[in-house]
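A.B. asks: my questions concern the predicted model and sequence given below.
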Amino acid sequence: MTTTPIRSTVEANTTVKHEVKDLSLAPLGKQRIEWAGREMPVLRQIRDRFAAEKPLAGIRIAACCHVTSETANLAIALKASGADAVLIASNPLSTQDDVAACLVADYGIPVFAIKGEDNATYHRHVEIALDHRPNIIIDDGSDVTTSLVLHRAHQLPEIIGTTEETTTGLVRLNAMFKDGKLTFPAIAVNDAETKHFFDNRYGTGQSTLDGIIRATNILLAGKVIVVAGYGWCGKGAALRARGMGANVIVTEINPVKAIEAVMDGFRVLPMAEAASIGDIFITVTGNKHVIRGEHFAQMKDGAIVCNSGHFDLEIDLVALNEQSVSNSFVRNSTQEYKLKSGKSVIVLGEGRLVNLAAAEGHPASVMDMSFANQALACEFLVKNQGKLHAGVISIPYDIDQEIARLKLQAIGITIDTLTDDQITYMNSWTVGT
């Protein structure tokens, strides 16, 4: 990975600690943040209430997220709430440098994120987030929470709780709880209906294809696209790919999800069989080495491989390197590996999240609900401090429903309400046929 030198240029009137690429990019970032904000009416309403009520006054928050224009609107809402928040990147390739600059220069929010930062810089930023001595961690993949538990046990008494944005992060948190290491509440934001039904399905579905198209400029119609994993992200990618005219194959390890994919009209095969058929491969499983050396060996010449799962482990790039004689970038975010067999395999976004490495991530309108969940989860943790059990807990039903209600209201849609007679019927066990 190319390492981008850190520039921590502080203007005379800026005292906020930060590490961003260049503060002079702030005007472009402000435009981008405001454009995204137009599509985030739910978070805007929450921000306005937060500004009036200050429900997080004095609460220290460490947020580890993709530093995008949508995340910026969450950070601004947290500052309006009275929180003392620090923001770091959750992925080395997802940062929008102009957005990071704007948050520092225009909003006074400490940001430590540079697009292309190396792993050492990323881990140092995790330490900076923990040096903030957070009461709440907003996590995306649970790296900050894991580092806290493993290396900062003396800070655990200061933790009110965490919120987790991703399926991958929740897998880690559940394993942590099973091992007796998760001693505080962790809100499963990813499991909120107003998050995974929309963000994962519609957001990941659209933005993954957007990343593929931006990186390659290829026509999807008529291509064979292999989607590894049929969770909500996989469903979104498969549905959108079919909508663009692709022939979609799904690979799965879960028999129920495999049946669902079949009944949704997709062909289901093991990766060992799909490898020789696919033109484009998308991994969205949350697991490691879904595409391995034996699969690369079977692929067509010029097969394209990309990942939309959180970590860059889904594609076994070590094995691919071992099978290759060379690799080089042939376009932005597009790397060609020349195999010893004479064939080539194309990897997009260095195996990291293609929708953020090669595009701009989820559309703001779906992140509106996801980040509304994050903001309200933080408020819930503070209001219920000392009352919640340790472990992974769900977003309260009434918060989920309120976010959906606000979204409908913002887009001008009304729905039916139950009559008194219907309420009585729904709460009765004596009325039947």
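C.D. replies: Yep, that arrived.
A.B. asks: going forward, measure contacts and count neighbours with C-alpha atoms only.
C.D. replies: OK.
A.B. asks: which stretches in the stretch 151-300 of the chain count as strands?
C.D. replies: 161-164, 185-188, 224-228, 247-251, 267-268, 280-283 (DSSP state E, counting those that start in this stretch).
A.B. asks: reformat these as CSV; add distance to residue 301 and mean neighbour count.
C.D. replies: Shown next, in CSV, are the strands of the stretch 151-300 of the chain (distance: least, C-alpha to C-alpha, whole Å; neighbours: other C-alpha atoms under 10 Å):
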stretch, distance to residue 301, mean neighbour count
strand 161-164, 39, 28
strand 185-188, 41, 26
strand 224-228, 14, 27
strand 247-251, 18, 24
strand 267-268, 22, 18
strand 280-283, 11, 26
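A.B. asks: dump the ones you listed to JSON lines, plus distance to residue 372.
C.D. replies: Shown next, in JSON lines, are the strands of the stretch 151-300 of the chain (distance: least, C-alpha to C-alpha, whole Å):
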{"stretch": "strand 161-164", "distance to residue 372": "12"}
{"stretch": "strand 185-188", "distance to residue 372": "13"}
{"stretch": "strand 224-228", "distance to residue 372": "29"}
{"stretch": "strand 247-251", "distance to residue 372": "32"}
{"stretch": "strand 267-268", "distance to residue 372": "36"}
{"stretch": "strand 280-283", "distance to residue 372": "27"}
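A.B. asks: next, the one to line up against it:
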Amino acid sequence: MTKPSMIRNAALAAEGHQKIEWVIRHMPLLRQMEADFIKTRPLEGIRLTMSIHLEAKTAYLAKVLASAGAQVAVTGSNPLSTQDAIAAALADDGLAVYAWHQATPKEYTEHLLAALDIGPQLIIDDGGDLVHLLHQERRDLLKNLYGGAEETTTGVLRLRARAAQNKLEFPMMAVNDAFCKHLFDNRYGTGQSVWDAINRTTNLIVAGKTVVVAGYGWCGRGVALRSQGLGAQVVVCEVDPVKALEAAMDGYQVMTMDEAASLGDVFITVTGCRQVIRGRHCASMKDGALLANAGHFDVEIDIPELQALAVEEKEVRANIRGYRLSDGRWINLLAEGRLVNLGAGDGHPAEIMDMSFAIQVLAVLHMLQNRETLKPGVHAIPREIDDRVANMKLAAMGLSIDTLTPEQQAYLSGWESHE
């Protein structure tokens, strides 16, 4: 059963349409898919629930899936990243939308559950909240569920942890692990969008500052690269010795957070873990230090410990919460410690999300086509999907590449002779 949309302000639809129309111009892969789907309708009659950061690029993904014939219910995956104008525009287009900006925890859960009320056969998740609710509160929906796709690093980590304990009861495609996702979205998308958000929110210079990046996965690599490009001195904090060594050989300083705390001007957490920056770290930071989180959940910076240190807290600028310590130093937290590139910005560039969402669409189709054989668990994106998206992107950029001749293929696959 589809409930009426739950949005903040339907009058914002025109603004939302304008934003969506802008990104559509810069998403040629999804445009091509949409043109094909209008004719072929590969998702005809399928019910699909999406929980993903609700902004313009995501809205176009939802519209493309609807053009394929799916009945789509859309909700957010983070209360701070939902844009009310986008929600209004999607509802105006006839999609079922359950989300608004700055939803309370109770409202956020209500929105997720409302989106699940359509009884989805397929899901697209971002962070794992839909998967959690399907296993805990809406187990009645499992019987009709084929499976789904997970967008982000944190969500895949949660899926693998659940699967390791044999507690994942349906198949999920690990979209985050696709080459055309993590190599480009996580690295270049995160690197740019994090700094877009920080610069927009603070209006401060980066050059000459020390930026501490916690985590050197693909997202952390991107943040460190863009920090360096903006003229910052970059410190990387890691728990993985191989990644720490890579960061050192990439030219960054590597040290513990305890060592870095007094050196940094800007701290950016990108780990997927919790309590990466603790109260003791905040206690030794410079006056005016900026704290930003680029991980999915608002647990990487220990906000309760920061609050316990503070003798005063207030909004010092839009989307910046200042915490004054007893000696007069201020520590500044951006976007409530939530995902800064979406909580204080518009997220990744459209050209990047065009690739990631193309993989999402193809992963959903793969799940549907292979629903009889895919077992519960976390499944890799087939290489042919990556190659298809990469070839589409190259073509959209007007680029051509070489192909192997039959003789070269035989040479590479053989072992008898290398003459």
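C.D. replies: Arrived safely. This one's a predicted model, so the numbers in the text were calculated from it and none came from an experiment.
A.B. asks: would you agree residue 61 of structure 2 is in contact with residue 27?
C.D. replies: No: judged on C-alpha atoms under 8 Å, residue 61 of structure 2 makes no contact with residue 27 at a distance of 10.0 Å.
A.B. asks: contacting residues for residue 139 of structure 1?
C.D. replies: By C-alpha atoms under 8 Å, 6 or more residues apart in numbering, the residues touching residue 139 of structure 1 are 63-65, 90, 145, 162-165, 169.
A.B. asks: the same query, at a cut-off of 7 Å, please.
C.D. replies: Each residue near residue 139 of structure 1 by C-alpha atoms under 7 Å, 6 or more residues apart in numbering is listed here: 63-65, 163-165.
A.B. asks: how much space between the equivalent of it over in structure 2 and residue 18 of structure 2?
C.D. replies: Taking TM-score structural alignment, residue 139 of structure 1 has residue 125 as its aligned residue in structure 2. Distance of residue 125 of structure 2 to residue 18 of structure 2, given as C-alpha to C-alpha, to the nearest Å: 26 Å.
A.B. asks: same check on residue 2 of structure 2?
C.D. replies: 27 Å.
A.B. asks: identify the residue of structure 2 aligned to residue 42 of structure 1.
C.D. replies: Aligned partner of residue 42 of structure 1 by TM-score structural alignment: residue 29.
A.B. asks: doesn't residue 356 make contact with that match?
C.D. replies: No: the criterion here is C-alpha atoms under 7 Å, and residue 29 of structure 2 misses it with residue 356 at 10.0 Å.
A.B. asks: which part of structure 2 matches stretch 298-317 of structure 1?
C.D. replies: Aligned by TM-score structural alignment, stretch 298-317 of structure 1 corresponds to residues 284-303 of structure 2.
A.B. asks: quick one: the longest strand along structure 1 to structure 2 mean distance?
C.D. replies: Taking DSSP state E as the criterion, structure 1 has its longest strand at strand 324-331. Once fitted to structure 2, strand 324-331 of structure 1 is off its aligned match by 1.2 Å on average (mean C-alpha distance after the TM-score superposition for structure 1).
A.B. asks: among the strands of the stretch 151-300 of structure 1, which is nearest residue 207 of structure 1?
C.D. replies: Residue 207 of structure 1 lies closest, by C-alpha to C-alpha, to one member of the strands of the stretch 151-300 of structure 1: strand 280-283, at 12.2 Å.
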